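# Would you be able to build a 3D model of this:
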Amino acid sequence: MRTPVPDTHPRPAPGRTPGPRRLTYLGPRGTFTERALRTLPEADGSHLLPAATAARALELVHRGDADAAMLPVHNTVAGPVGDTMRALAESPAPGVLREAVLTIDFALLVRPGTPLAAVRTVSGHPHAGAQVGRWLAGRLPRARWLPAPSNAEAARRVRDGVCDAAVAGDFTAAHYGLRVLAAGIQDTAGAVTRFLLCARSGAPVLPPVRPADRTSLVGRLPGPPDTLGALLDDLRRHPFLRGVTLHTVPDGRGGSVLFADCPGSAEQPATARAVGLLRLRLPALRSLGSYASALPAPPPYERRPKTMHSETTTTAGEAAPKDIARLRELIDDLDRSLIGTLKQRLATSREIQRIRTGGGGTPLDSGRERSIRGRYAEELGEGGADLAEALLEMCRGRSPR
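All right, here's what the predicted structure looks like:
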């Protein structure tokens, strides 16, 4: 007897007249997340609702005020989006319905009539800052970076006169009466951000577009990310977990959030085995469900057969030096960006010291320095406090020993 296929199409709740879907996204209007949402055919005819944060978007879904939420989860240059991962770990049982990817190109947006020389403050999402740091260090070395919940929120702050410029998509300018002062300011061309459309787990909001080929999990782990290296390395070496990708971000409470992507649908034996092993080793993980990937299929779980030839003489092995060279170029770009950012911080600290001493005060604020050490320690673990101390010494005008 043939097993009946379950109906995955949405049905209206009793007493409710079917109407347009309500899809929320990380807003306000003009974000890359909204742009990614609009690439989905399901967005046509739907009510699109901006949310100030990823946590707020998932809250709207959980309360039933929205059917699904589109959120950024990973960028190929800046890495995992911590706000989204923390929100997914905290939200009650979200599930992933769809995935979308978008190539990211940044522009510098200003109020009409603002020249580059007048830009003293620049705002944007922290992920945007990580992708344009070298450009800002070269063109605006004295400008102060002001993080914002989203790039569109940064543009709104520019419109309202809170800051001078915003890093956002060029399409954002029209929403806030701004103009593009410079386009294509990203340090690395071709960066891609991955977005997930999430709903309450098991909610049949959208029918599947094609068979699922990715399964994701999320959960909290004790200890900051820099203490989890041995655990994660052990998991990555396990033969059942080859092809699984693991990302960690600080949870803001001294612990970590882990996000895992497994190739295949949870109904496939190899994927079910991988998910079961992950949850056995890390009981706090919970599944976000299986869905169709918008990126090329991940590598399989099976171990590749070893070759008798050396890495320098085989075609497969030749990719390793190329990969290392490419990653080293990325590290060089990141280092240049960090150095530029540190120079901006140094100049800003010196200006604060000048203002304080000019008013008859002391150049240093011990309470402020304690707060900075605590922040670095919380985000970066035990070594973060040492890094903060070295940075503070440099900004005081003394090089760390």
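
# going forward, measure contacts between C-alpha atoms and count neighbours the same way
Will do.

# all helices of the stretch 201-350 of the chain, in order?
229-237, 269-281, 315-358 (DSSP state H, counting those that start in this stretch).

# can you redo the ones you listed as TSV with mean neighbour count and distance to residue 220?
Formatted as TSV, these follow (neighbours: other CA atoms under 10 Å; distance: least, CA to CA, whole Å):
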stretch	mean neighbour count	distance to residue 220
helix 229-237	13	14
helix 269-281	17	12
helix 315-358	15	28
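
# can you put these in TSV and add distance to residue 246?
Converted to TSV, the helices of the stretch 201-350 of the chain look like this (distance: least, CA to CA, whole Å):
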stretch	distance to residue 246
helix 229-237	8
helix 269-281	11
helix 315-358	18
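
# I'd like the structure of this one too, to check against the first:
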Amino acid sequence: MPTRIAFLGPHATFTEQALLSLPEASGAELVPCAGSPAVLAAVRDGSVAAGCVPIENSVEGAVPAVLDGLLSDPPLVIIREALVAVRFALMVRPGTTAAGIRTVASHTHGIAQTRGWIAAHLPDAEVLLSTSTAEAAAQVARGEFDAAVAAPIAAEQHGLDVLTDDIADNPGAVTRFALVAPPGPPPAPTGNDRTTIAVTTQNRPGALLGLLTELAVRGIDITRIESRPIKDVHAEYWFHLDCTGHVAEPAMGEALAALHRRSSRVRFLGSFPRAGKAAGTVTESAAGPAVPLGESDPAGFAAAQEWLAALRSGSVA
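As a prediction, the model looks like this:
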């Protein structure tokens, strides 16, 4: 039997495009689900081996439902990620003109990324939300809405006409997708990896700084930090962190152990190959060059551990 992998459906979503770019999709049965929570639920109940969901957009930021869903039980971990350049088109049933559009629908992030264009070109249209961009296109095909904002492939899938292409307010937007599965041994380190964790800490001065310092002193780069409220505890938060490095590497291993000691709770959400950048790439910002990657070099940490062991044994000064 082929491996079953769920994704945010229906067919022709950006999520399906992302999944098809991953090696795990080769030969697998792809199972569309109505919403990211349904994808995560399918992985948890064992009806699929893995699931693909959007986790972050370069314009709108993280997807809250996915961040929150990853912290539910039973645990899930990210095993791979994919990047998809997001291109939106306005599509309608054949024969519909712009003047005839009274309703336009899309996923929350689709609407957010085309809000300016819609306001300028369809000022009288009612904007409605759908579970995905592709589902919005399907609803247009069924006559439920007049127009949809979706990927151009959705127009082909549902027999719609594209009235206008490339309508995003910020051209060049990219969405990051995560392939999640039940916990298991993480993919082997590649030298270009990302580790995702979530931590909570006591609400006292310097507590969060203390956690971040454990990463900084080991040369670990934090590429994203975001807070999400703990649903059953008032005024307390999970801090989601994306970091460069792999749990199998000494620097990351030491940091995770330190976070386990210092935080109220820590949830390991996966170490996996990083999409979109070559190993060892350093980006220079307006503030100046980035910290050299050598500071978190595994060989350097191994040498330091040998030196420390020699100190403890008294064989070196």
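
# TM value for the aligned chains?
The TM-score (TM-score structural alignment, normalised by the length of structure 2) is 0.78; 281 aligned residues with a CA RMSD of 3.1 Å.

# thinking again about what came up before, which one of the helices of the stretch 201-350 of structure 1 lies closest to residue 204 of structure 1?
Closest to residue 204 of structure 1 of the helices of the stretch 201-350 of structure 1, according to CA to CA: helix 269-281, at 21.7 Å.

# mean shift between the closest one and structure 2?
When structure 2 is overlaid, helix 269-281 of structure 1 sits 3.0 Å from its aligned residues on average, using mean CA distance after the TM-score superposition for structure 1.

# Please list all residues in contact with the most centrally placed residue in structure 2.
A centroid search over structure 2 (CA atoms, centre = their mean) returns residue 55, at 2.5 Å, as the residue closest to the centre. The contact partners of residue 55 of structure 2, by CA atoms under 8 Å, 6 or more residues apart in numbering, come to 62-63, 66-67, 175-178.

# quick one: it is in a strand?
Yes. The assignment for residue 55 of structure 2 is a strand, going by DSSP: H, G, I helix; E, B strand; the rest coil.

# what does it align to in structure 1?
In structure 1, the residue matched to residue 55 of structure 2 (TM-score structural alignment) is residue 73.

# which non-adjacent residue is nearest that match?
residue 81 (5.0 Å; CA to CA, 6 or more residues apart in numbering).

# Surely the one you found and residue 72 touch.
Yes. Residue 81 of structure 1 is within contact range of residue 72, at 6.6 Å (criterion: CA atoms under 8 Å).

# For the stretch 51-200 of structure 1, which segments are assigned as helices?
Applying DSSP H, counting those that start in this stretch to the stretch 51-200 of structure 1 gives helices spanning 54-63, 82-90, 126-139, 151-159.

# Looking at the helices of the stretch 201-350 of structure 1, spot the one closest to residue 31 of structure 1.
Nearest to residue 31 of structure 1, of all the helices of the stretch 201-350 of structure 1, is helix 315-358, at 23.6 Å by CA to CA.

# counterpart of the helix or strand following the closest one in structure 2, which residues?
Moving toward the C-terminus from helix 315-358 of structure 1, the next helix or strand (DSSP states H and E) is helix 366-380. Counting by TM-score structural alignment, helix 366-380 of structure 1 lines up with no residues of structure 2.

# Give me the contacts around the following helix or strand past helix 366-380 of structure 1.
Using DSSP H and E, the helix or strand that follows helix 366-380 of structure 1 in sequence is helix 382-395. For helix 382-395 of structure 1, contacts defined as CA under 8 Å, 6+ apart pick out 345-346, 349-350, 369, 372-374, 376-378, 399-400.

# Go through those residues and name the one nearest residue 90 of structure 1.
Residue 90 of structure 1 has its nearest neighbour among those in residue 378, at 18.5 Å by CA to CA.

# Leaving out sequence neighbours, find the closest residue to that closest one.
Residue 378 of structure 1's closest residue in space is residue 254 (CA to CA, 6+ apart), at 5.8 Å.

# What about the one you found, how many residues nearby?
By the other CA atoms under 10 Å criterion, the neighbourhood of residue 254 of structure 1 contains 16 residues.

# cool, and residue 249 of structure 2?
If you count neighbours by other CA under 10 Å, residue 249 of structure 2 ends up with 17.
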